[in-house]
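Engineer: Give me a 3D structure for the following:
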Amino acid sequence: MIPFKSLVIVGGGTAGWLAATYLQRALGANPAHPVSITLIESEDISSIGVGEATLPSLRQTLRTIGIPEADLFGRAEATLKNGIRFVGWREGGDEAAGDRYDHPFDTPIAAEGYSTMTHWLNLKQRGLMQQPFTEVGVVQPALMDAMRSPKLMASPAYDAPISYGYHLDAVLLAHLLRDAGIRNGVRHVVGTVEQVELNEAGIAAVRLKDGARHAADFFIDCSGFSSLLLGKALQVPFQSYGDTLLCDRAVACPVEHENPGGALRSYTVSTAQKSGWTWDIDLQSRKGTGYVYASRFCSDDEAAATLAACNAGRKAIGEPRVLRMRVGRHVRAWEKNCLALGLSSGFIEPLESTGIYLIEHALQLWLDYLPVRPGAQAARECYNGLMADLYDELHDFVLLHYVISQRRDTPFWRAYTEEVKLSDRLQALLALWREKLPSATDINRHLSTFGAHNWFYILSGMRHLPEHGSAQSPFIPPEHSRAALARIEKIRAAAVAQSPSMREYAQKMHAAAANAPRS
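Structural biologist: Alright, predicted model coming up:
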């Protein structure tokens, strides 16, 4: 017995087409048990292009789907991402004043028996280290400073000596996925859902404005914040994070490069503002910029003016677009015969680029828990518990960036540092990390998106370190720690020397895409 023979996806964009192409590859390989996949999207609704940065997980997802990596550069404006640079989050200063820190993708290595995190803190608490950890303990910030690619010119597709993500145009990515899906057999229907028919199994069919009726065994809701199937039709309750994650709007505006053909940054810049933060991302032919803010403290006009000031000297490409964000999650992402993905399921503000990742993770996890017979409950309940736990963990990770800030200069920052209530889990972790450095057993989850080192990058960058240093330090001779960090410095220098500039690598891949044969 197979759980279903037909599947309808409501909604396009990145979520819908990522689901369609991934599931077509995963479920459509056996001609003896064909699965019909139909995607319905409205021509009246444009994709929300806020999430133009990704986590490294997208590489394996696209490899599985069969998208050539060069096509990301040739058709989706891609550049590569070494990590995020945070400016002004600690004290409200600028980069020149040293108020910055990095969250790279690479993991600190062990040397001389201890992690470089421990070696760095050993020297720091002895008064022998002044530099931030990411300037001495890991590699990718050196590539960020030099605007270098994390990939070498000869690196195979989707592989590199070091981990990396992408900056890309999310709308163009959706178009790339759409073409691949249609080419591989996904049925594409353009129309607007006007009615949802229910039955005991959940959803029986959807009717479009033109009268067409589309029935299926299973439905996937990719309708965005409106959550037409899971939220409206099946009435699964929504749990808001709005009282703790205060940013609920964004204004976005692409701009031209100041110097077309000049150097491209291989990292995202996140700059703290009076009522939120701005992002600045280098794509090949333009910059993606925006301001994520709390409407409680900032009007749309004020936000647009702030973004315009940040973009002074850059020519805007189109008008600024205000996006309203519903931050939180539905209490169940899988209800009866309906699975919600992306914004239809939940949303964590875009600070750590988790939007596309949550779609990927949900799809992969759903396939793991897909029951043999329709209507089975145990797998569905376990899936829902895991997804809810993941959203809550990501909520805490993003919240960390705000609540340990030393800023008290605006009502927004005072609300975060003096009023927002932390979850019991985050309170316990911060209490623990006042006494020790983060380690894997503190997280204690096999499916955690961000490991102990990711939490450490934020804590160390915000100078929120163990109050009395590391208990291991008395047992580590300082010369051992110096030797460990000297080894890292050699690796950093070699990486910069060997890596092409981000512009050079992007040009190479764009040319490769242009010259590739088309089927």
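
Engineer: C-alpha only now, for contacts and for neighbours.
Structural biologist: Will do.

Engineer: The closest residue in space to residue 423 that isn't next to it in sequence: neighbour count?
Structural biologist: Excluding the flanking residues, the one nearest residue 423 by CA to CA, 6 or more residues apart in numbering is residue 396, at 7.4 Å. Using other CA atoms under 10 Å, residue 396 has 18 other residues around it.

Engineer: Please, which helix or strand holds residue 396?
Structural biologist: Under the criterion of DSSP states H and E, residue 396 resides in helix 378-403.

Engineer: for the stretch 251-400 of the chain, what spans make up the helices?
Structural biologist: For the stretch 251-400 of the chain, helices defined by DSSP state H, counting those that start in this stretch occupy the ranges 300-310, 355-368, 378-403.

Engineer: Enumerate the positions of the last one that are buried.
Structural biologist: By neighbour count, with 16 or more other CA atoms under 10 Å as the criterion, the buried positions of helix 378-403 are 380, 383-384, 387-388, 390-403.

Engineer: Please give the structure of this sequence too, so both can be compared:
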Amino acid sequence: MNQTAVRSITIVGGGSSGWMTALYLNKLYNHQQSQVAIRLIESKDVGILGVGEATVHSIRFFFAAMGLDEAELLRETNATLKTGILFNNWMQPENGVMHQYFHPFEHQPLGNILDISTSWILRSRHLFERYDQGVSLSAALMAHNHCPKMPDSRPYEGITPYGYHLDASAMARFLRRKAVQAGVKHIEALVQEVVVEGGNIHSVMTDKGEFSSDIFIDCSGFKGLLIEPLKADNWQSFQHQLPCDKAVAMQVAYRDQQTPRSYTTATALSHGWAWEIDLTSRRGSGYVYDSRYIDKAQAEQELREHLGDDVEVLKTLHLDMKVGCRKEFWLGNCIAIGLSGGFIEPLESTGLHLINVGAKLLSTHINSRDISQATRDSYNRLMNGVYDDLKRFIVLHYCLSDRDDSQFWRNAQRSVDYCPQLSQQLQTWQHKTCEFMDLAGGYATTFTDENYRFILYGMGHYPSLHMPFDQASCDQIFDRLQSMSQRALQVSMPHERFLASIHPEKQCITGA
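Structural biologist: Prediction:
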């Protein structure tokens, strides 16, 4: 081996971030023969939050690249499929009807002279249908609780992109088993001291001994056990843009005849929003809120009222959220990934995506034991860009709201004041469709112009367009989409049936 090549990597912290990173780096460096010693140190006394995870669709590519069997992954993590997010109550009711829109992972690129989005605006189709219903197949799947799988779909493939609802604790255990089988060394130990020399971590002292390494990766969560000792004042808060700082999470039992939904729901409440994520074994729910306006007891009571008086609560957990990210994710020979590097509130299910991005960028940046500052600067610039882009996308959901029933929602409309770039874009999008070039050069490639349009038009932020168009040509686009939607429902599987084929032992799938 080259004398300057990395010989050892130590990851501190398990959970999703630790084991995803371990699995990825082991696959990268040791896929043919063992060249880099990779160990993961975690304490069994430090529990995984495990409140349940929804994902973006691109996480499928990570699991596939790791060689994981999709059916086994679904079984081991009590998983269901996710076609997108159904947003409820984010705008004021109209004519007594609750506001609702759907953000799927897919947008049909139909149209000849005019694209489908511009055609939808010009034909004023908002008068009788939601934007997602007019431009995607997933809206029809969601409405009928179908999933994107056909009976003969190959692993990680469907007629539309999809993500997952996973049990986070079960996933960590599953990934740990796969990583250890692949050669990652697992050490259960409690970190007692981090030894720093010359801006680098020399070793970590644990109750099981001292461990040295070329590279250290901090996956210890908000505590930042490794990254914190390296530099003070290394955190940038997103509190002004995204003020929700607490969450109460509940695991609840299914009622009789309930079956898992193929989508996440995000319902706006008085001082934040509530998620509902359906697993095969239970339903995960929670309330993300701004603690300046309600306390823990009030938030828990409001969530219970939202879920219904007859709901059976299995477990309740109160969480503190540290929304923001590191100024420098990479210091010396230490890289922070996952919650130790940063956190964007979970509105668009970006937690696992950010772990995936952080780990993958290491593959192009860890090129030596003697890392140049230019390499660290590159990684830090890219990760900061990713977090900044995602922050603006989340702010978009809040600042477009017209709700004025609480101080939280009145303040939410002004959150864009802290995002000058987004403010300028919103002014532009009053007069033109949001298109690829408006966001070109960004970092968060998971959310593109297609995703922005679902939020913009789902919340009634339509551009004023005055241009000639042929009505018949436009209508042909939507006739074609309707035909495609009907065909998608014919060939796709009901979510319940697909899950029964994966989890034949799960009673909740059949509503029993």
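
Engineer: that older thread, what residue in the second structure is paired with the residue nearest to residue 423 of the first structure?
Structural biologist: Residue pairing (TM-score structural alignment): residue 396 of the first structure is matched to residue 392 of the second structure.

Engineer: next one: residue 265 of the first structure
Structural biologist: Residue 265 of the first structure maps onto residue 261 in the second structure, by TM-score structural alignment.

Engineer: what sits against that match?
Structural biologist: 145, 278, 495 (CA atoms under 8 Å, 6 or more residues apart in numbering).

Engineer: Now residue 21 of the first structure. Nearest residue, chain neighbours left out?
Structural biologist: residue 181 (4.8 Å).

Engineer: how about the one you found, secondary structure?
Structural biologist: Using DSSP: H, G, I helix; E, B strand; the rest coil, the structure places residue 181 of the first structure in helix.

Engineer: aligned partner of it in the second structure?
Structural biologist: With TM-score structural alignment as the criterion, residue 181 of the first structure matches residue 179.

Engineer: Quick one: average offset of stretch 13-27 of the first structure versus the second structure, please.
Structural biologist: Average distance, stretch 13-27 of the first structure versus aligned residues of the second structure after superposition (mean CA distance after the TM-score superposition for the first structure): 0.7 Å.

Engineer: I figured the match of residue 181 of the first structure was touching residue 21, is that so?
Structural biologist: No: Residue 179 of the second structure lies out of contact with residue 21 (CA atoms under 8 Å); the separation is 9.7 Å.

Engineer: Counting neighbours, what do you get for residue 421 of the second structure?
Structural biologist: Neighbours of residue 421 of the second structure using other CA under 10 Å come to 11.

Engineer: Residue 37 of the first structure - that's part of a helix, no?
Structural biologist: No: read with three-state DSSP, residue 37 of the first structure is strand and lies in no helix.

Engineer: doesn't residue 10 make contact with it?
Structural biologist: No: using CA under 8 Å, residue 37 of the first structure is not in contact with residue 10; the gap is 10.9 Å.

Engineer: all strands of the stretch 1-150 of the first structure, in order?
Structural biologist: 6-10, 36-41, 79-81, 83-87, 100-104, 110-111, 114-115 (DSSP state E, counting those that start in this stretch).

Engineer: corresponding residue for residue 281 of the first structure in the second structure?
Structural biologist: Here residue 281 of the first structure is matched to residue 277 in the second structure, going by TM-score structural alignment.

Engineer: repeat for residue 171 of the first structure
Structural biologist: Aligned partner of residue 171 of the first structure by TM-score structural alignment: residue 169.

Engineer: Look up how far residue 393 of the second structure lies from residue 440 of the second structure.
Structural biologist: 14 Å (CA to CA, to the nearest Å).

Engineer: Residue 341 of the second structure too?
Structural biologist: 19 Å.

Engineer: re earlier: mean shift between the helix holding residue 396 of the first structure and the second structure?
Structural biologist: Mean deviation for helix 378-403 of the first structure: 0.8 Å (mean CA distance after the TM-score superposition for the first structure).

Engineer: Which elements pack onto that helix?
Structural biologist: strand 334-335, helix 355-368, helix 452-461 (3 or more CA pairs under 8 Å, 6 or more residues apart in numbering; DSSP states H and E).

Engineer: circling back: any idea how far the residue nearest to residue 21 of the first structure lies from residue 23 of the first structure?
Structural biologist: Residue 181 of the first structure is 10 Å from residue 23 of the first structure, by CA to CA.

Engineer: Those two - which one has more neighbours?
Structural biologist: Under the criterion of other CA under 10 Å, the comparison of residue 181 of the first structure against residue 23 puts residue 181 first, with 25 against 21.

Engineer: my guess is that one contacts residue 17, does it?
Structural biologist: Yes: counting by CA under 8 Å, residue 181 of the first structure does reach residue 17; the two are 7.1 Å apart.

Engineer: Next, count neighbours for residue 338 of the first structure.
Structural biologist: 22.

Engineer: counterpart of it in the second structure?
Structural biologist: Per TM-score structural alignment, residue 338 of the first structure is aligned with residue 334.

Engineer: Now do the contacts for its match.
Structural biologist: Going by CA under 8 Å, 6+ apart, residue 334 of the second structure touches 200, 201, 215, 216, 217, 218, 226, 227.

Engineer: for residue 142 of the first structure, same thing?
Structural biologist: With CA under 8 Å, 6+ apart, residue 142 of the first structure has these contacts: 135, 492, 493, 496.

Engineer: In TSV, list the residues you listed along with secondary structure and neighbour count.
Structural biologist: As requested, the contacts of residue 142 of the first structure are exported to TSV (DSSP: H, G, I helix; E, B strand; the rest coil; neighbours: other CA atoms under 10 Å):
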residue	secondary structure	neighbour count
135	helix	17
492	helix	20
493	helix	13
496	helix	21
